[in-house]
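Chemist: Have a look at this fold, sequence not included:
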């Protein structure tokens, strides 16, 4: 069941999204060679709580941290640890903030120092795909339009979209209906309506779209070991233009 949000609920989600975006800005400044991913987690946890929010991820289905730190070939759900970032790495930071009972969810992938040309292009194409998807978030369009916007841009660049993990509706719960795939055909799927709020999150691999899950049952990696990038915004469908809720 798709839950439409009121103007009041969207306003609360906007504040949750602002907190998430400001935490991302602080994390971006903290990312450098030598930093441990668990240090980034501790920073995010502190900043979220100081802003009056709660880290949505912590304890969600027993997830042990406040953010996901997915390095290089890790697609999503990387668990912060003593791993130190190195020059040339890329690290996707995914985080959720619960504020007054509603969630804002967003992800960015950052370069660590100087990265390869392919890595930089992967980040650029994934971020462009997210923006193209957001442009489709208008009343009367379809979920298939969102997925097609991502897939066509990514594949034209020679990369691939992950199939097993998708975006989602969001509100009082982090995961609500509908699912929002990063692939699809235009004009198919659920019709978008004002009041729908979606977490749109292209996950793009440099090589194959296939992935596998590590024994910790959380960490998802590319099947071929090549890099993956992840960008995400929480977006409200309005009577007019899309409203991105996870901006500073």
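Modeler: Good, I have the coordinates. Since this is a predicted model, take the numbers as computed values, not measurements.

Chemist: Every contact and neighbour count from this point should use C-alpha atoms.
Modeler: OK.

Chemist: Check the offset of the strand or helix carrying residue 177 from the chain's centre.
Modeler: Taking DSSP states H and E as the definition, one finds residue 177 inside strand 176-180. Distance of strand 176-180 from the chain centroid (Cα atoms, centre = their mean, to the nearest Å) equals 14 Å.

Chemist: And stretch 35-50, by the same measure?
Modeler: 18 Å.

Chemist: For it, buried residues please.
Modeler: 36, 37, 38, 39, 40, 41, 43, 44, 45, 47, 48 (16 or more other Cα atoms under 10 Å).

Chemist: Burial check on residue 52, number of neighbours?
Modeler: Counted with other Cα atoms under 10 Å, residues neighbouring residue 52 total 13.

Chemist: mind listing what the nearest residue to residue 214 once chain neighbours are set aside touches?
Modeler: Nearest in space to residue 214, with sequence neighbours left out and distances taken as Cα to Cα, 6 or more residues apart in numbering, is residue 220 at 6.3 Å. Contacts for residue 220 (Cα atoms under 8 Å, 6 or more residues apart in numbering) come out as 74, 75, 76, 77, 78, 211, 212, 213, 214.

Chemist: quick one: residue 220 from residue 212, how far?
Modeler: 6 Å (Cα to Cα, to the nearest Å).

Chemist: longest helix of this protein?
Modeler: With secondary structure taken from DSSP state H, the chain has its longest helix at helix 7-30.

Chemist: Could you name the helices and strands sitting against that helix?
Modeler: helix 37-50, strand 90-99, strand 102-111 (3 or more Cα pairs under 8 Å, 6 or more residues apart in numbering; DSSP states H and E).

Chemist: which residues sit against it?
Modeler: Here helix 7-30 makes contact (Cα under 8 Å, 6+ apart) with 40, 43-44, 47-48, 51, 53, 93, 95-100, 102-106, 108, 110, 171, 195, 234, 236, 245-248.

Chemist: what about residue 108, how many neighbours?
Modeler: For residue 108, the count of nearby residues is 22 (other Cα under 10 Å).

Chemist: Quick check: the gap between the residue lying closest to it once chain neighbours are set aside and residue 240.
Modeler: Leaving aside its sequence neighbours, residue 108 sits nearest to residue 231 (Cα to Cα, 6+ apart; 4.7 Å). Distance check for residue 231 against residue 240: by Cα to Cα, it reads 24 Å.

Chemist: then this one, side by side with the first:
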């Protein structure tokens, strides 16, 4: 069942979204050569504790993971793209780091992800990250009242095709609000003009992610981390968005910085 949120409830989700955005901004600033993934995990834990928030990941045990997940953020490096289990790894020059973060504040959830390049970026990695960001912005632009869910999915797939990236449809966006995963599912490929009509009050997480040369994924022995099956580099971008009478409202928007990732 899809639960439409009131303007007041969306404002509360926006409060959570601002916190999520601020933490992801801080983590992006901290991610540098030699920094351990566990340091980033502990920074996120500290911020959650200070805010009195609740991690949506801690003790999460869905069918697609070997639960329970005992971390507060997903950190995925290079060919890893989703559900990365933080572990003892020092970031290296040129690594692509994807960070996915979701919390609950006063009963309302927000979810966002970003990919950053540590140190010196390779041109192809920069292009890959930018493609997910472009796809996300295109998806947001398509999230207009009266449009359909397929319009969002189709625009993500179009950006992928324009950049020569295949699209995996096993994992994509989703509804959220009182919990992290609610109906509907939002695939990263689909047909325009098809699917659910977008109505004001709908809140969804849009999350295009691409691997450079494959649409297949494999799961690490840790039971969580998903990697490109051919070992190619990956990237992931995500925002929580509400549909309003006036168009899409991004609830996890980070402050813009010139030439930043």
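Modeler: Ah, there it is. A quick note: this is a predicted structure, and the numbers were derived from the prediction, not measured.

Chemist: tm score of chain vs chain?
Modeler: Once superposed, chain against chain, the TM-score is 0.98 (TM-score structural alignment, normalised by the length of the first structure); 248 aligned residues with a Cα RMSD of 0.9 Å.

Chemist: Show me what the residue nearest to residue 214 of the first structure aligns to in the second structure.
Modeler: Taking TM-score structural alignment, residue 220 of the first structure has residue 226 as its aligned residue in the second structure.

Chemist: cool, and residue 95 of the first structure?
Modeler: Aligned partner of residue 95 of the first structure by TM-score structural alignment: residue 101.

Chemist: Next up, the contacts around that match.
Modeler: 20, 24, 72, 73, 74, 111, 112, 113.

Chemist: what's the burial count for residue 192 of the second structure?
Modeler: 15.

Chemist: can I assume it is in contact with residue 154?
Modeler: Yes. Using Cα atoms under 8 Å, residue 192 of the second structure is in contact with residue 154, at 5.5 Å.

Chemist: ok so, going back, what about residue 231 and residue 240 of the first structure, which has more around it?
Modeler: residue 231 (24 against 10).

Chemist: Confirm for me that the more buried one is in contact with residue 203.
Modeler: Yes. Applying Cα under 8 Å as the test, residue 231 of the first structure and residue 203 come out as touching, 7.0 Å apart.

Chemist: which residues are common contacts for these two?
Modeler: Residues touching both residue 231 of the first structure and residue 203 (Cα under 8 Å, 6+ apart) are residue 126.

Chemist: what's the burial count for residue 130 of the first structure?
Modeler: Neighbours of residue 130 of the first structure using other Cα under 10 Å come to 24.

Chemist: Residue in the second structure paired with it?
Modeler: So, by TM-score structural alignment, residue 130 of the first structure is matched to residue 136.

Chemist: Can you verify that match is assigned to a helix?
Modeler: Yes. Assignment of residue 136 of the second structure by DSSP: H, G, I helix; E, B strand; the rest coil places it within a helix.

Chemist: Excluding chain neighbours, give the residue nearest to it in space.
Modeler: residue 208 (6.1 Å).

Chemist: can you tell me which residues contact the one you found?
Modeler: By Cα under 8 Å, 6+ apart, residue 208 of the second structure lies in contact with 132, 135, 136, 156, 172, 173, 188, 236, 237, 238.

Chemist: For the fifth one, grab the count of nearby residues.
Modeler: Residue crowding around residue 172 of the second structure was assessed by other Cα under 10 Å; the count is 18.

Chemist: That one contacts residue 189, correct?
Modeler: No. Counting by Cα under 8 Å, residue 172 of the second structure does not reach residue 189; the two are 9.0 Å apart.

Chemist: which residue in the first structure lines up with residue 88 of the second structure?
Modeler: Using TM-score structural alignment, the equivalent of residue 88 of the second structure in the first structure is residue 82.

Chemist: residues in contact with that match?
Modeler: Applying Cα under 8 Å, 6+ apart, the residues near residue 82 of the first structure are 36, 37, 38.

Chemist: Tabulate these in a markdown table, adding columns for distance to residue 158 of the first structure.
Modeler: Below are the contacts of residue 82 of the first structure laid out as a markdown table (distance: Cα to Cα, whole Å):
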| residue | distance to residue 158 of the first structure |
| --- | --- |
| 36 | 32 |
| 37 | 30 |
| 38 | 33 |
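
Chemist: before we move on, the earlier item: can you list which of the contacts of residue 101 of the second structure carry over to the first structure?
Modeler: Contacts conserved in the first structure for those, counting by both residues aligned by TM-score structural alignment, their matches' Cα atoms under 8 Å: 20, 72, 73, 74, 111, 112, 113.

Chemist: which one among the contacts of residue 82 of the first structure gets closest to residue 120 of the first structure?
Modeler: Ranked by distance to residue 120 of the first structure (Cα to Cα), those are led by residue 37 at 20.6 Å.

Chemist: For residue 163 of the first structure, see how far away the closest one is.
Modeler: 27 Å.

Chemist: Can you give me the buried ones in stretch 90-102 of the second structure?
Modeler: Under 16+ other Cα under 10 Å, the buried positions of stretch 90-102 of the second structure are 91, 92, 94, 95, 96, 97, 98, 99, 100, 101, 102.

Chemist: quick revisit: and the residue nearest to residue 108 of the first structure, how far from residue 4 of the first structure?
Modeler: 24 Å.

Chemist: Could you find the counterpart of residue 210 of the first structure in the second structure?
Modeler: In the second structure, residue 210 of the first structure lands on residue 216 (TM-score structural alignment).

Chemist: mind listing what its match touches?
Modeler: Applying Cα under 8 Å, 6+ apart, we find residue 216 of the second structure in contact with 168, 228, 229, 230.

Chemist: Looking at the residues you listed, which are in helices?
Modeler: Going by DSSP H, the helices hold none of the contacts of residue 216 of the second structure.

Chemist: Sort out for me which of those are in strands.
Modeler: Among these, the members falling in strands are residue 228 (criterion: DSSP state E).

Chemist: surely residue 166 of the first structure meets residue 180?
Modeler: Yes. With contact defined as Cα under 8 Å, residue 166 of the first structure reaches residue 180; the gap is 5.6 Å.
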